[in-house]
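Enquirer: return a 3D structure for these sequence lines:
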Amino acid sequence: MFYPLDNADDSGMYTCNVEVTAPNSYIYLRNTSANASISITVIATPEPLVEIVSMGIAEPGKEYMLNCTVTIVDRLIVSPVITWSKRSANNVISVPPDLMTVSNVMSSLYLNFSSLNTSDAGLYTCEASINVSQMSMVARNNEFWNLLLKITIPFVYLHVSQSRESNLLAGSNLILTCDISVDPNVDTPFTVNVTWNMTDQQIMSNSNFGGEINSSSILADTDRVNISSVMMRSGFNEYRSTLNFTTLSSIEDSGTYTCIVTIVPASAYEYVMTSDTNYTNIHFIVTGKL
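Expert: Have a look, this model is predicted:
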């Protein structure tokens, strides 16, 4: 007796074996056996139709919403159970309940991000489960839908300044400072890559923050100029790179200097995208000797 039937476990071929054995004293009676088989198919519930719709702009600081809608056949009176999960940084986790909002229609479940962070990037899965339990039958069916949420790292601020605006005489010193501020909603690990150019010719490049710290490098053919490693400033997500001229040259150093910055996410965060390359310029002219 099946009480109740279960479509997940009970469908299949069933065989009844019967064996008749005579006592030893009845030497003229032969043992005999027989069997009969029957196939049973327990019908599952209809498959639910699952769909995720996104609403909003997938940028840090913006409001964003994912709506999972489940459609089931009209004659099925049981509401589906909807669950959200997220894959990010090589982990699969349940979505925190405080992000979820059940709509007036029981077959919809929203994820509402009031202000996106880069840690919200990931592969979201909405799964609908139907489990019908009655006296004579248990029927189950699952269906799911994936949506990939990629978030690109933006910039807030990029500025180059110089330690002195005037009296840039050959033989004096000068420091160019590139200040970088990354959006505060970038809350996943990243590296700040900085390249300094002079009149479209690369001076040097470094990407020290978040990795090994290299000593200050010297420009080719001179010990007058060096560039610092990328340094953290006092504010949150604020960084700095400096180009230091210990002895200015009127022949070599006059020109336009460009600070070029790219923010690269840690490799484990595959759904956080590298920022656009940003740059800013400054121009100065070195005059006669001190």
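
Enquirer: going forward, measure contacts between C-alpha atoms and count neighbours the same way
Expert: Will do.

Enquirer: roughly how far does Val70 sit from Pro265?
Expert: 35 Å (CA to CA, to the nearest Å).

Enquirer: swap in Asn193?
Expert: In terms of CA to CA, Asn193 sits 11 Å off from Pro265.

Enquirer: can you give the contact residues for the helix or strand containing Asn17?
Expert: For Asn17, the host element (DSSP states H and E) is strand 12-20. Contacts to strand 12-20, defined as CA atoms under 8 Å, 6 or more residues apart in numbering, come from residues 31-41.

Enquirer: I'd like to know which of these are part of helices.
Expert: Members of the contacts of strand 12-20 lying in helices (criterion: DSSP state H): none.

Enquirer: can you lay out those as a markdown table showing neighbour count?
Expert: Converted to a markdown table, these look like this (neighbours: other CA atoms under 10 Å):
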| residue | neighbour count |
| --- | --- |
| Asn31 | 10 |
| Thr32 | 10 |
| Ser33 | 9 |
| Ala34 | 9 |
| Asn35 | 9 |
| Ala36 | 9 |
| Ser37 | 10 |
| Ile38 | 9 |
| Ser39 | 9 |
| Ile40 | 11 |
| Thr41 | 11 |
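
Enquirer: identify, from those residues, the entry nearest to Met137.
Expert: Thr41 (11.9 Å; CA to CA).

Enquirer: between Asn193 and Pro265, which one's more packed in?
Expert: When Asn193 and Pro265 are compared for neighbours, Pro265 comes out ahead with 23 against 19, by other CA atoms under 10 Å.

Enquirer: my read: that one touches Thr191, true?
Expert: Yes. Pro265 lies in contact with Thr191 (CA atoms under 8 Å); the separation is 6.3 Å.

Enquirer: one more sequence to fold, the one below, so I can look at both together:
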Amino acid sequence: MGWLAAGDGYEVALIDGRVAARSTSGRAAGRQLKSLPKALRDHPEVDRLRRLEEWLARHAAACVAQVDTWMVSSLPVPTGLLARVWPDEAWQAALRHLVVVGDDPDEVGFLRDAIAPGELRMVNLDGETVRLSPETVTLPHPVLLPDLDDLREFAAELGLTQKVEQIHRATWRKPAEVSGSEVTEFAGGRYASRFGLAARATQLGYRVSGGYATCRVRDDGRIAEAAVWIGEPYWEEEVRTGNLTWHDQEGRTLRPAEVGPVAWSEGMRMAAALHAGRQVEEGS
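Expert: Predicted coordinates:
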């Protein structure tokens, strides 16, 4: 976006996600100012740019949320769709460097580019840039990636970063044997109030419904919802995190054997994150 005239002697533009100004006269003509002059703060052009700034921030967050949903659920994504949205900087930032898998499970690499009508360029673990044109690709959840450690090491060597947390996402693999239908490992995290615990759950992106923080995941085509007890609504006294359970779409409690690897990992991730925000006694 170019510079727009705003008032006498100034121009404004959206630079790196914020409204910036520069002088058009005097010795400082053409130089970007360190802060927005007071005379411009209520100018219509500045107000318009601020609204655009807010919209772009919401759009970028929506792109990240959508890509995160594709990744967590390992949903097949049409390559043509990726090519259509790639020119959008917000989509590109959310997608770039994510690990993608084509028709062949061995076709694994970091996404570098998407070209119409549906060709993807990626860097594989051999360091080669390859082209793929499958009808769909998946952005796998990291617990499903057998070469996760190699991918992490290779990403570090190349200095690759991901906008959507994928290869460095905390993961938990389900033990071969689990007794009972509840996980108690992260229960007992003490919070001063239920409000504080619910606020942490919401801040982390989890849904709060009734007395639970929940996380819904599509795992191998089935919906599973992980839930952690956080206390009765409007409870004003001290509260502690409860056990972790999983349920199907009908609300039936799932046995550990029925919980898929992604649903297990994401449920444990939620429970661990809530427990991590607990009050800790000094010296403990």
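
Enquirer: TM-score for the pair, please.
Expert: Counting by TM-score structural alignment, normalised by the length of structure 2, the TM-score of this superposition works out to 0.24. Behind it: 122 aligned residues with a CA RMSD of 6.8 Å.

Enquirer: would a markdown table of the contacts of strand 12-20 of structure 1 with distance to Ser88 of structure 1 be doable?
Expert: As requested, the contacts of strand 12-20 of structure 1 are arranged in a markdown table below (distance: CA to CA, whole Å):
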| residue | distance to Ser88 of structure 1 |
| --- | --- |
| Asn31 | 66 |
| Thr32 | 64 |
| Ser33 | 60 |
| Ala34 | 58 |
| Asn35 | 55 |
| Ala36 | 53 |
| Ser37 | 50 |
| Ile38 | 48 |
| Ser39 | 45 |
| Ile40 | 43 |
| Thr41 | 40 |
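
Enquirer: ok, so of those residues, who is nearest Ile175 of structure 1?
Expert: Distance ranking of those against Ile175 of structure 1, using CA to CA, places Thr41 first at 80.8 Å.

Enquirer: against Thr262 of structure 1, how distant is Phe155 of structure 1?
Expert: For Phe155 of structure 1, the distance to Thr262 of structure 1 - CA to CA - is 9 Å.

Enquirer: likewise for Tyr239 of structure 1?
Expert: 12 Å.

Enquirer: same question, Thr69 of structure 1
Expert: For Thr69 of structure 1, the distance to Thr262 of structure 1 - CA to CA - is 38 Å.

Enquirer: cool, Leu66 of structure 1 as well?
Expert: 29 Å.

Enquirer: before we move on, what about Gln201 of structure 1?
Expert: Distance of Gln201 of structure 1 to Thr262 of structure 1, given as CA to CA: 17 Å.

Enquirer: neighbour count: these two, which is higher?
Expert: Set Gln201 of structure 1 next to Thr262 and count neighbours by other CA under 10 Å: Thr262 wins out with 20 against 10.

Enquirer: quick check: that one touching Val182?
Expert: No. Assessed by CA under 8 Å, Thr262 of structure 1 is found out of contact with Val182, at 10.4 Å.

Enquirer: from one end of stretch 85-92 of structure 1 to the other, what's the distance?
Expert: Length of stretch 85-92 of structure 1, first residue to last, CA to CA: 7 Å.

Enquirer: buried stuff in that stretch?
Expert: Using 16 or more other CA atoms under 10 Å as the test for burial, stretch 85-92 of structure 1 gives 85-89.

Enquirer: can you map out the helices along structure 1?
Expert: Using DSSP H, helices in structure 1 do not occur.

Enquirer: scratch that, structure 2 is what I was asking about
Expert: Here structure 2 has its helices, by DSSP H, at 44-73, 79-85, 89-95, 148-158, 194-203, 261-276.

Enquirer: now the ones you listed as JSON lines including distance to Val239 of structure 2 and mean neighbour count?
Expert: JSON lines is the format used below for these (distance: least, CA to CA, whole Å; neighbours: other CA atoms under 10 Å):
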{"stretch": "helix 44-73", "distance to Val239 of structure 2": "30", "mean neighbour count": "17"}
{"stretch": "helix 79-85", "distance to Val239 of structure 2": "45", "mean neighbour count": "19"}
{"stretch": "helix 89-95", "distance to Val239 of structure 2": "37", "mean neighbour count": "20"}
{"stretch": "helix 148-158", "distance to Val239 of structure 2": "37", "mean neighbour count": "14"}
{"stretch": "helix 194-203", "distance to Val239 of structure 2": "6", "mean neighbour count": "19"}
{"stretch": "helix 261-276", "distance to Val239 of structure 2": "12", "mean neighbour count": "22"}
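
Enquirer: present those helices as TSV; the columns should include distance to Ala227 of structure 2.
Expert: Output for these, formatted as TSV (distance: least, CA to CA, whole Å):
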stretch	distance to Ala227 of structure 2
helix 44-73	17
helix 79-85	33
helix 89-95	28
helix 148-158	27
helix 194-203	11
helix 261-276	7
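
Enquirer: I'd like the distance between Arg112 of structure 2 and Glu225 of structure 2.
Expert: Per CA to CA, Arg112 of structure 2 is found 33 Å from Glu225 of structure 2.

Enquirer: look at these two and report which has more neighbours.
Expert: Glu225 (22 against 17).

Enquirer: surely that one is in contact with Ala213?
Expert: No. Counting by CA under 8 Å, Ala213 is not a contact partner of Glu225 of structure 2; they are 10.1 Å apart.

Enquirer: quick one: Phe110 of structure 2 from Arg121 of structure 2, how far?
Expert: 8 Å.

Enquirer: these two: which is more packed in?
Expert: A count of neighbours by other CA under 10 Å puts Phe110 above the other of Phe110 of structure 2 and Arg121, at 25 against 17.

Enquirer: excluding chain neighbours, give the residue nearest to Thr256 of structure 1 in space.
Expert: His283 (4.2 Å; CA to CA, 6 or more residues apart in numbering).

Enquirer: burial of the one you found, as a residue count?
Expert: Number of residues near His283 of structure 1 (other CA under 10 Å) recorded here: 12.

Enquirer: surely it and Gly255 touch.
Expert: Yes. In this structure, His283 of structure 1 is within contact of Gly255 by CA under 8 Å, at 5.7 Å.

Enquirer: quick one: the strands in the stretch 1-150 of structure 1?
Expert: 5-6, 12-20, 32-40, 49-56, 64-71, 81-88, 91-94, 100-102, 108-113, 122-133, 137-149 (DSSP state E, counting those that start in this stretch).

Enquirer: which other helices and strands contact the fourth one?
Expert: Meaning strand 49-56 of structure 1. For strand 49-56 of structure 1, the packing partners by 3 or more CA pairs under 8 Å, 6 or more residues apart in numbering; DSSP states H and E come out as strand 64-71, strand 122-133, strand 137-149.

Enquirer: let me have these in TSV, adding mean neighbour count and distance to Ser54 of structure 1 as columns.
Expert: Conversion of these to TSV gives the following (neighbours: other CA atoms under 10 Å; distance: least, CA to CA, whole Å):
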stretch	mean neighbour count	distance to Ser54 of structure 1
strand 64-71	21	5
strand 122-133	20	11
strand 137-149	17	9
